[in-house]
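**Student:** below are the sequence and a predicted model; questions follow.
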Amino acid sequence: MPAPEIDTGPYDLLIVGGGINGAGIARDAAGRGLKVLLVEQDDLASHTSSASTKLIHGGLRYLEYGEFRLVREALIERERLLAIAPHIIWPLEFVLPQKGSPRPAWMVRLGLFLYDHLGGRKKLPATRTIRLDGDAKGDGLKPGMGRAFVYSDCWVEDSRLVALNALDAAERGATIRTQTRLTAAHRTAAGWRATIEDADGARDVDARVLVNAAGPWVGDVLGKAGSARNDRGVRLVKGSHIIVPRLYEGGHAFLLQNADRRVIFAIPYEQDFTLIGTTDLPWAEAPGKAAISPEETRYLLDTVAAFFSRPVSEADVVWSYAGIRPLYDDHAANASAVTRDYVLDVDGDEQRPAMLSIFGGKITTYRKLAEHALEKLAPFLERPGTAWTAAAALPGGDIAGGDFDAFVTGLERTYPKLPAALLRRLARAYGTRVTTLLGPDTATTPADLGEDFGGGLFSAEVEYLVATEWAKTADDILFRRSKLGLHVPPGTAERIDAYLAKPSA
């Protein structure tokens, strides 16, 4: 979507941060008729929100820390999100081996019983028990693994979830500006005056409410807002993942329990790979781009070696990523035990315009967080509107009956000359919006999609992402709007950046 010119306001909300919480609040607020400006210093989802384990889940291990409210809310949201975005969210079975578990089987089974019932599960199957040595779900594991529990959660294309929330917000009237940062803000008689800066320079805008959804930079934004209260703590925790060639067949994932009580996921990834993660390490440096450490890589590889029969070494790691999670500081001694619940801090009253700062949270609960945020801000808004997002499909998610496979079959009939694998990938990324990208011509062939960059990426898709989803660089396209960076030949990023530099792109 082309970036509209920024007017000076006043906006109802100025949202700082283009991760999942900022985009979710922008969508909810715009749908209530509020005037919204969202600014993001980099690309949408360029930090924490694209560095997750890519799950919509209740968080089974959080039950161990007594996070019942959070788990229940997340489980309820799991099925809501599956219904409104069936193209980028789908069910995923998890196999939880018990051999060598630091938790007794009765404790795990009790936790899974609660997990099955806390959130009013309707669509996903209940937990069951299997013997790994005699079940296909044990293929790839070392022999003698014994019994395992099988439960269900959901997968999500995390960075696409952010982009689609931002797109829906923009289509409902919000102004979304990437590569734009907040440099200062102060209260006025009517609200906030903020200075924002992009490649064209600095300008001032006015807003009734300032929303600090800056993730790891939440403290930095507080520091830029004059007279803002800064008595809430954020605790930064780094989580890292590795990608290796596929370790096993089947569409299920594994939840692996280490002797130190940490749990590690092994998840099918991009057809040809397995995603392994995550670690939990305190992060004491300034927020920014994080990278996996050699120690984290070795920890994850050691976990793989303990469970899987296929040897894996550092040479097998085809990609890695790390993110900094901005968790609310509840003073837990162990980084793994720090609460994943969110805290919404409103600094304002009848005399002082409000600033809402977001601490903590997880991708699964972003929609509910946005509702709660707007509830808290209602006293500061002239027309706060009402909640509406619980059943409203995200862009492309209006698939009949949520039946993704039937939708793909229909696309194959409409575009018989396009490869089935290409159509399925595009359907996963864009849902019903895929026809906007491909056009209505039933004779479309791959050659009609423009320049072929390899890996199933054509210039028609590049141009769609630039025009519609704020993509500006090869990295935006290859690793956030998609994960095609794992599939394209060497030199593709340079070719895309050269293509984007052309005036016609």
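**Tutor:** Sure thing, it's come through.
**Student:** every contact and neighbour count from this point should use C-alpha atoms.
**Tutor:** Fine.
**Student:** show me where this structure has helices.
**Tutor:** Taking DSSP state H as the test, the helices found in the chain are 20-31, 68-84, 105-117, 158-171, 218-224, 294-307, 366-377, 404-414, 420-430, 434-438, 459-468, 474-475, 492-501.
**Student:** closest one to residue 330 among those?
**Tutor:** For residue 330, the closest of the helices of the chain is helix 68-84, at 14.6 Å, according to C-alpha to C-alpha.
**Student:** sorry, back to before: of the helices of the chain, which is nearest residue 339?
**Tutor:** In terms of C-alpha to C-alpha, the element of the helices of the chain nearest to residue 339 is helix 68-84, at 9.2 Å.
**Student:** next, the buried residues of that closest one.
**Tutor:** For helix 68-84, a neighbour-count test (16 or more other C-alpha atoms under 10 Å) marks 68, 70-84 as buried.
**Student:** same thing with stretch 116-124?
**Tutor:** Those buried within stretch 116-124 under the rule 16+ other C-alpha under 10 Å are 116, 118, 119, 124.
**Student:** residue 371: which of these is nearest?
**Tutor:** Nearest to residue 371 among the buried residues of stretch 116-124 is residue 119, at 18.2 Å by C-alpha to C-alpha.
**Student:** list the contacts of the closest one.
**Tutor:** 71, 72, 73, 74, 75, 76 (C-alpha atoms under 8 Å, 6 or more residues apart in numbering).
**Student:** over to residue 261?
**Tutor:** Contact partners of residue 261, counting by C-alpha under 8 Å, 6+ apart, are 102, 103.
**Student:** ok, residue 195 next?
**Tutor:** Going by C-alpha under 8 Å, 6+ apart, residue 195 touches 182, 183, 184, 185, 202, 203, 204, 205.
**Student:** that older thread, tell me the one of the buried residues of stretch 116-124 nearest residue 352?
**Tutor:** Distances from residue 352 to the buried residues of stretch 116-124, taken by C-alpha to C-alpha, are shortest for residue 119, at 38.5 Å.
**Student:** tally of neighbours for residue 421?
**Tutor:** Residue 421: 11 surrounding residues under other C-alpha atoms under 10 Å.
**Student:** from residue 464, how far off is it?
**Tutor:** 19 Å (C-alpha to C-alpha, to the nearest Å).
**Student:** which among the buried residues of helix 68-84 gets closest to residue 91?
**Tutor:** Among the buried residues of helix 68-84, residue 82 lies closest to residue 91 (C-alpha to C-alpha), at 8.0 Å.
**Student:** neighbours of the residue lying closest to the closest one once chain neighbours are set aside, how many?
**Tutor:** Nearest residue to residue 82, sequence neighbours excluded (C-alpha to C-alpha, 6 or more residues apart in numbering): residue 89, at 5.6 Å. The tally of other residues near residue 89 (other C-alpha under 10 Å) stands at 24.
**Student:** please apply the same query to residue 447.
**Tutor:** Residue 447 has 10 neighbours, counted by other C-alpha under 10 Å.
**Student:** and here's the other structure:
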Amino acid sequence: MAETVDLLVVGGGINGAGIARDAVGRGLSVVLCEARDLAAATSSASSKLIHGGLRYLEYYEFRLVREALIEREVLLKMAPHIIWPLRFVLPHQPHLRPAWMIRAGLFLYDHLGGRDILPASEGIRLSKHSYGQGVKNEFDKAFVYSDAWVEDARLVALNAVDAAERGAVLHVGTKLTQARRDGGHWIGTLTRPDGSTFEVRARALVNAAGPWVMDVLGSRLGINSDKRIRLIKGSHIVVPKLHDGDQAFILQNDDKRIVFVIPYQGKFSLIGTTDIEIQGDPGKVAITPEETDYLCSIASRYFQKSITASDVVWSYSGVRPLYDDASSNASAVTRDYVLDLDTAEGGAPLLNIFGGKITTYRKLAEHAVEKLQPLLGNSAKTWSGMQPLPGGDISGADFEGFAKEISGRYGFLPPALAYRYARAYGTRMATMLNGAKSLDDLGRDFGGGVYEVEADYLKRVEWAGTAEAMLWRRSKLGLHVGESTKAALEEWFAKG
């Protein structure tokens, strides 16, 4: 008979990884399975923001916005290497939203969740401010406020690493084929990539499968639910940068939607997102020409550099599994989460996760585990916001000071490479470099600043099993390296 654990978590996105971390940190035994790769879907296809959601105020989502605003600063302190402050510039167009409405919204935004790290909002004249560089002259009045940036897929990976180091068992690339209740337990059948299977016996099951939450419920658990999700596709494009400076822009459109233009990977601008309801397989989504034209048109409306589809160097699409609140407009569907606990007349608990957003993943995880604790005989207190994520134990959460220290400590590294390592791995950079004293100690040079020591670390510690996982999820090196580097890495990973 399979060993019994407290919790079987299905799904290796941000919610599944966050729940696994929270639960194991409270002394529960945890197994997590992910059919493909960590952050393989929605959690690596976001706008990369830790934000309160300024526009959600228009839909009176005050509890969600407050929770998210409070979480911004918690997460900034937990992972200052992969999360950092970002100023947003909102050029004003009075026919879309009057100035008084924006001021009122920003006043709420400044005060609803409290601020310790981030500066307050302000009004500026773009013609007299450096933030106006690259913006068309017709836009002068603007509002500026603060949120934060996150390396979204790395946030998932670091939660998973922390969960594993605290005792959770993760099976990445392993699918839950079916599960059934057996008295007070769940018996889950898991299938490895080679087709072999094994069973996990758990006292409770968490369905954190994101866009596949209903598929897990129906096809693999055989349960009918009256809950529903709406699959909302969001697409982004990446183009050569449209402006200098570290500030981002939030652009209003005539359809009342907003689009972000965010500095990305040093030499690009990330533009998104769209909101399109879809049917069918959420794993087979891609940007359409109409979405590309939509995003290019909005950016070109505001910036001096006009862009078209031919300027796009990369695009990606993700599906947000939003809880169906019967809104007629996809943009108005709640981004809040719903935790559906099913005990089936005293049977083994099943917790289904509907909706959610990356900013509030940690609170979602807390609430999820707290729902299960009484049923599992566990009363341990919340802890996850008080402990840094792997690599985040940087003194005073001062990343720039840390990066300066690193450049001195590893003088043999080119400055750009040292900074990238510091950003990606924080204090775990020392573990990854494994005592290296020269470039020769980094192993094979795959080109483009990619060395074997990094590939080996990501494979051993962060479950990167393919070149794609390394280049597009554990990092965004895919935007920077050539085809020869990609081919060499594919060959290296294929050798096992």
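**Tutor:** Now that the structure is in, tell me what you want to look at. Since the model is a prediction, treat every value here as computed from it, not as a measurement.
**Student:** state the pair within the contacts of residue 195 of the first structure that is farthest apart.
**Tutor:** Most distant of these, by C-alpha to C-alpha, are 185 and 202, 12.6 Å apart.
**Student:** these two: who's more crowded?
**Tutor:** Remark: of residue 185 of the first structure and residue 202, residue 185 carries more neighbours, 23 against 14, as counted by other C-alpha under 10 Å.
**Student:** alignment lookup: the more buried one to the second structure.
**Tutor:** Aligned by TM-score structural alignment, residue 185 of the first structure pairs with residue 179 of the second structure.
**Student:** how close does that match sit to residue 217 of the second structure?
**Tutor:** As for residue 179 of the second structure, its distance to residue 217 of the second structure is 10 Å (criterion: C-alpha to C-alpha).
**Student:** show me the contacts for the spatially most central residue of the first structure.
**Tutor:** Here the mean C-alpha position of the first structure is nearest to the C-alpha of residue 158 (C-alpha atoms, centre = their mean), at a distance of 2.7 Å. The neighbours of residue 158 of the first structure, taking C-alpha under 8 Å, 6+ apart as the test, are 49, 50, 52, 54, 55, 363.
**Student:** ok, it to residue 422 of the first structure distance?
**Tutor:** With C-alpha to C-alpha as the criterion, residue 158 of the first structure and residue 422 of the first structure are 20 Å apart.
**Student:** for residue 189 of the first structure, same thing?
**Tutor:** Shown here: residue 189 of the first structure relative to residue 422 of the first structure, a distance of 55 Å by C-alpha to C-alpha.
**Student:** which one's more surrounded, those two?
**Tutor:** A count of neighbours by other C-alpha under 10 Å puts residue 422 above the other of residue 189 of the first structure and residue 422, at 14 against 10.
**Student:** which residue in the second structure aligns with the more buried one?
**Tutor:** If you follow residue 422 of the first structure across to the second structure using TM-score structural alignment, you land on residue 417.
**Student:** ditto for residue 361 of the first structure
**Tutor:** Using TM-score structural alignment, residue 361 of the first structure lines up with residue 356 in the second structure.
**Student:** burial measure for that match, as a count.
**Tutor:** When neighbours are defined as other C-alpha under 10 Å, residue 356 of the second structure has 24 of them.
**Student:** trace residue 30 of the second structure over to the first structure, please.
**Tutor:** Using TM-score structural alignment, the partner of residue 30 of the second structure in the first structure is residue 36.
**Student:** does its match touch residue 177 like I think?
**Tutor:** No. Residue 36 of the first structure is not in contact with residue 177 according to C-alpha atoms under 8 Å; the separation is 11.0 Å.
**Student:** who touches both of these two?
**Tutor:** Common neighbours of residue 36 of the first structure and residue 177 (C-alpha under 8 Å, 6+ apart) do not exist.
**Student:** related to what we said a few turns ago, contacts only, for the match of residue 30 of the second structure.
**Tutor:** The neighbours of residue 36 of the first structure, taking C-alpha under 8 Å, 6+ apart as the test, are 11, 12, 13, 14, 15, 26, 29, 30, 173, 174, 175.
**Student:** please flag which of the residues you listed sit within strands.
**Tutor:** Of the positions in the contacts of residue 36 of the first structure, 11, 12, 13, 14, 15, 175 sit in strands, assigned by DSSP state E.
**Student:** the first one reaches residue 211, doesn't it?
**Tutor:** Right, residue 11 of the first structure. No. Contact between residue 11 of the first structure and residue 211 fails when scored by C-alpha under 8 Å: they sit 11.6 Å apart.
**Student:** what's the overlap in contacts for the two?
**Tutor:** Contact criterion C-alpha under 8 Å, 6+ apart; residues shared by residue 11 of the first structure and residue 211: none found.
**Student:** look up how far residue 335 of the second structure lies from residue 65 of the second structure.
**Tutor:** Separation of residue 65 of the second structure from residue 335 of the second structure (C-alpha to C-alpha): 10 Å.
**Student:** residue 191 of the second structure now?
**Tutor:** Distance, residue 191 of the second structure to residue 335 of the second structure, using C-alpha to C-alpha: 32 Å.
**Student:** residues contacting residue 454 of the second structure?
**Tutor:** 432, 433, 442.
**Student:** contacts only, for the first one.
**Tutor:** Spelled out, that is residue 432 of the second structure. The contact partners of residue 432 of the second structure, taken as C-alpha under 8 Å, 6+ apart, are 425, 453, 454, 457.
**Student:** recalculate using a threshold of 10 Å.
**Tutor:** 421, 425, 442, 453, 454, 455, 456, 457, 458, 461 (C-alpha atoms under 10 Å, 6 or more residues apart in numbering).
**Student:** give the aligned equivalent of the fifth one in the first structure.
**Tutor:** Put plainly, it is residue 454 of the second structure. So, by TM-score structural alignment, residue 454 of the second structure is matched to residue 461.
**Student:** and the third one, by the same measure?
**Tutor:** Using TM-score structural alignment as the criterion, the counterpart of residue 442 of the second structure in the first structure is residue 449.
**Student:** counterpart of stretch 475-485 of the first structure in the second structure, which residues?
**Tutor:** Under TM-score structural alignment, the match for stretch 475-485 of the first structure is residues 468-478.
**Student:** list the buried residues in the matching stretch.
**Tutor:** For stretch 468-478 of the second structure, burial by neighbour count (16+ other C-alpha under 10 Å) applies to 468, 469, 470, 471, 473, 474, 475, 476, 477, 478.
**Student:** distance check, the second one against residue 459 of the second structure.
**Tutor:** In this structure, residue 469 of the second structure lies at 9 Å from residue 459 of the second structure, with C-alpha to C-alpha as the measure.
**Student:** just to revisit the earlier point, could you name every residue contacting both of residue 185 and residue 202 of the first structure?
**Tutor:** 195, 196.
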